[in-house]
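Novice: Return atomic coordinates for the entry below.
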Amino acid sequence: MIYKKYSLVLIIAIDFYFGDVFGNIILIGQEGVMDIINSKNEGDYVNEAKMITMPGCFKISTVLQCGSTTIDFVNKKKIFAEIFLNYNDRVDENSKINKMIKITFGEKYITLSPKETYKNYSYDENGINLLQQSIRMLNNKVLFNVIKIYESNHSNNRTLAHSTVYDNTIKVQLYMIEKHPLWKYVKEEIVNINISTRNNITITDFINNSTTYKKNVALTLEEARRIMDDRTFKYAFLLLVYIYMTLKIDREAVIDWELFKKVFKQLSTAQIYPKESYDICYDLRLDFLTLHEDIISGQYEKTIKGFMMKYSKLFLTSREISDLARTHKLPQNVLNKVFQEFPKPHEKDVISYNFETIPNQLDDIKKKLEIIFRLITTEYKNFFDLTSFRIENNQLTLRP
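Specialist: All right, here's what the predicted structure looks like:
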């Protein structure tokens, strides 16, 4: 079972469900199929579904072609759905359609209608499993897996791994995101997506209502991971800035290097992915080792400044990076861009930390540095050695 004592589930340990699987993500909107997310073909497999028009006695219908099988989606319930579809079937332009499947999302049931027969399936986990098995029996080359189905947008206070998500692997990942120590601090972060009718979409809204925004769940989870990493990199940059400014005023200033190494180790452990931007690799784990060695040797001032400048570039445009390279110092607009309103005050704090404004007096800088230490310690207290854990059957357990 999941290790409950720390309620820590490290999402780095599991790759996305679709990472090594070739097929399609079918997004069903209220008017029917609204998008097909194709993956590349590999080898001799043909697995890209496509929409085709079928002539009829009274009207032309648009259906989904999977090799020699077609699937007609009828959305009477006006639901949103994400479906993973994979098949192994050779087909060319002259091949005939020999299997037709009609799936109707009705008010009470999902109806499967191959040829002249039909069967109803309930909107619950058991019904969805039976539907998937029945389609597999109709054509064993087709893998049809329902990821999620929902009727209208979910509120932000609903759990991510809710009852309208039917894929167990995706449920595990949603659960892991929600139990991640940083989730409470990032769940209201705004996602930058091009939706003309909606502004200020939070990452919680984006995940819960992914199909509404024409995105698959895996992509929204990737966005959540990116937001968490951005927060971690920002804290690393913030810490380096205030350590450097302390040393700039007083090279002999007393700094709690053990605490510095502790919180930087927490940040490096929390990092999900290394990041590359403008041909610069950002990996807190590697950088922590360098910092650790230089602090021990006492040659840390130049290293601190080097990493401070490096991590500032992670949040800048190419032009801003060029200006930074020319001046070799952080202008106020860079600090404003990265730290204004970051982070939002914790529950016990009532005013903004105003980290973008660096005080002129050493004592005042040290006071803010103490706050930075406290914030990182609070947010990242549950991060520790990844090697203590293992994944078995989609569950995180402590190694014996």
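
Novice: make it CA atoms for all contacts and neighbour counts henceforth
Specialist: Fine.

Novice: what helix or strand is residue 281 on?
Specialist: Element membership for residue 281, per DSSP states H and E: strand 280-282.

Novice: tell me which strands and helices the helix or strand following that strand is in contact with?
Specialist: Where DSSP H and E defines the elements, the next helix or strand beyond strand 280-282 is helix 284-297. If you count contacts as 3 or more CA pairs under 8 Å, 6 or more residues apart in numbering; DSSP states H and E, helix 284-297 packs onto helix 257-270, helix 301-312.

Novice: one more to put side by side:
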Amino acid sequence: MAAQRRAPAGMLPAVEPIRFVAEDGTACAAPRGFTAPSAELLREAYRRMVLGRRFDAQATALTKQGRLAVYPSALGQEACQIGAVLSLREDDWLFPTYRDSMALVARGLEPVALMELLRGTGHCGYDPEATCTAPQCTPLATQAPHAVGMADALRRRGEDRVVMALIGDGGTSEGDFHEALNFAAVFRAPVVFFVQNNRFAISVPLEKQTAAPSLAYKGIGYGIPSEQVDGNDVVAVLSVLGKAVTHARDGRGPFLVEAHTYRMDAHTNADDATRYRDAAEVERWRAADPVSRLERYLRDREVLTDADIHADKAAAEEFAASFRGRMNAEPELDPLQLFTHVYAEPTAHLMAQREALRTELAGEGV
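Specialist: Presented below is the predicted three-dimensional model:
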């Protein structure tokens, strides 16, 4: 009879989410086994969180002006979005969802090109290979197996690069998520599954999605060490993700992190969140705002000054103005691009369709 496997020590998440900073911005006792990020990294996190929030507000406004077809806001999730990006190297891969535009802006992707998917002018406005960033994924969790495949390829090549898959709480209810975890564990793929638990899968609350004590426990059944973190505390997010990324980069296989956060705005501009949650709940989470929380924490440590705050907000306004101005310009579209990325080798039928459209656009045979 084969010997029974025993779970290695340290696989279970903490009973309570890891936290360094209280909701009012004051410091908590440092959690055992975790180290706070450097002051320089936290200062950079604040700058990018301020810019990310302003970008998010501008993108939301553009939907009301008809410049975007749809926009899923990440307001309230700044610590998760920026924490994820700052935990990776530039040559690490990121597999985002449709709600992670703020993270991609923080990663340095051009915002107007980034909006092509949500504007309806293209499938993906940036080069995934050049940016090590997969296209934003609209179907829930279908990017998770892709992330595992990329991670396994990097492992087989002997590269020390890591893959991070961003997933919402709703995505953990999908079969793709569970298949990805199983493959990642079996092949010891260097991938971090980062679940941003913002409490709602559109209108479905967390308690109607799972009976698990925490989504972090989803990894244990597959042999994946897991942790849960206060997703509105960027100090904790950076610390926990740093540990997870190091685990994967050192060849010890995948890691799962659940961040407890909240989606302050509606699911998208097409959603009415007041139909399934009350204002009091939103206000309770507003008190845990990740930006003001970090601001006070850094002020108390004399890492952030009034001048710094003013400069960061001014830079964010300048960024938003540039983004807004370019989004207000009418896009130049080539309808024939519809056929460009359908197949690696276009079929005869596809080429016939392309020629028919080209003829119609040219006015030939009219």
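
Novice: Give me the TM-score for these two chains.
Specialist: Aligned and superposed, the two chains score 0.25 in TM-score terms (TM-score structural alignment, normalised by the length of structure 2); 165 aligned residues with a CA RMSD of 7.2 Å.

Novice: picking that back up, ok, and for the strand holding residue 281 of structure 1, which residues are buried?
Specialist: Buried residues in strand 280-282 of structure 1, defined by neighbour count with 16 or more other CA atoms under 10 Å: residue 282.

Novice: Show me what it packs onto, helices and strands only.
Specialist: strand 275-277.

Novice: Next, the buried residues of the strand it packs on.
Specialist: Of the residues in strand 275-277 of structure 1, residue 275 count as buried by neighbour count, 16+ other CA under 10 Å.

Novice: who does the strand or helix carrying residue 186 of structure 2 touch, helix- and strand-wise?
Specialist: Taking DSSP H and E as the criterion, residue 186 of structure 2 maps to helix 175-187. Using 3+ CA pairs under 8 Å, 6+ apart, the elements in contact with helix 175-187 of structure 2 are helix 143-156.

Novice: Number of residues surrounding residue 318 of structure 2?
Specialist: Per other CA atoms under 10 Å, the neighbour tally for residue 318 of structure 2 reads 14.

Novice: typed the wrong thing, it's residue 149 of structure 1
Specialist: Counted with other CA under 10 Å, residues neighbouring residue 149 of structure 1 total 21.

Novice: excluding its backbone neighbours, what's nearest it?
Specialist: Spatial nearest neighbour of residue 149 of structure 1, excluding adjacent residues (CA to CA, 6 or more residues apart in numbering): residue 81 at 4.3 Å.

Novice: Does that neighbour touch residue 25 like I think?
Specialist: No. At 10.2 Å, residue 81 of structure 1 and residue 25 do not qualify as touching, with contact defined as CA atoms under 8 Å.

Novice: looking at this, residue 397 of structure 1 is in a strand?
Specialist: Yes. Applying DSSP: H, G, I helix; E, B strand; the rest coil, one finds residue 397 of structure 1 inside a strand.

Novice: Tell me, how many residues neighbour it?
Specialist: Neighbours of residue 397 of structure 1 under the rule other CA under 10 Å: 16.

Novice: ok, now how distant is it from residue 120 of structure 1?
Specialist: Counting by CA to CA, to the nearest Å, the gap from residue 397 of structure 1 to residue 120 of structure 1 is 39 Å.

Novice: who are the neighbours in contact with residue 147 of structure 2?
Specialist: 95, 163, 164, 165, 191 (CA atoms under 8 Å, 6 or more residues apart in numbering).

Novice: Residue 359 of structure 2 and residue 195 of structure 2, how far apart?
Specialist: According to CA to CA, residue 359 of structure 2 and residue 195 of structure 2 sit 48 Å apart.

Novice: give me the element residue 169 of structure 1 is part of.
Specialist: Counting by DSSP H and E, residue 169 of structure 1 is part of helix 168-179.

Novice: now do residue 317 of structure 2
Specialist: Using DSSP H and E, residue 317 of structure 2 maps to helix 306-327.

Novice: and if you look at residue 135 of structure 1?
Specialist: Following DSSP H and E, one finds residue 135 of structure 1 within helix 125-138.
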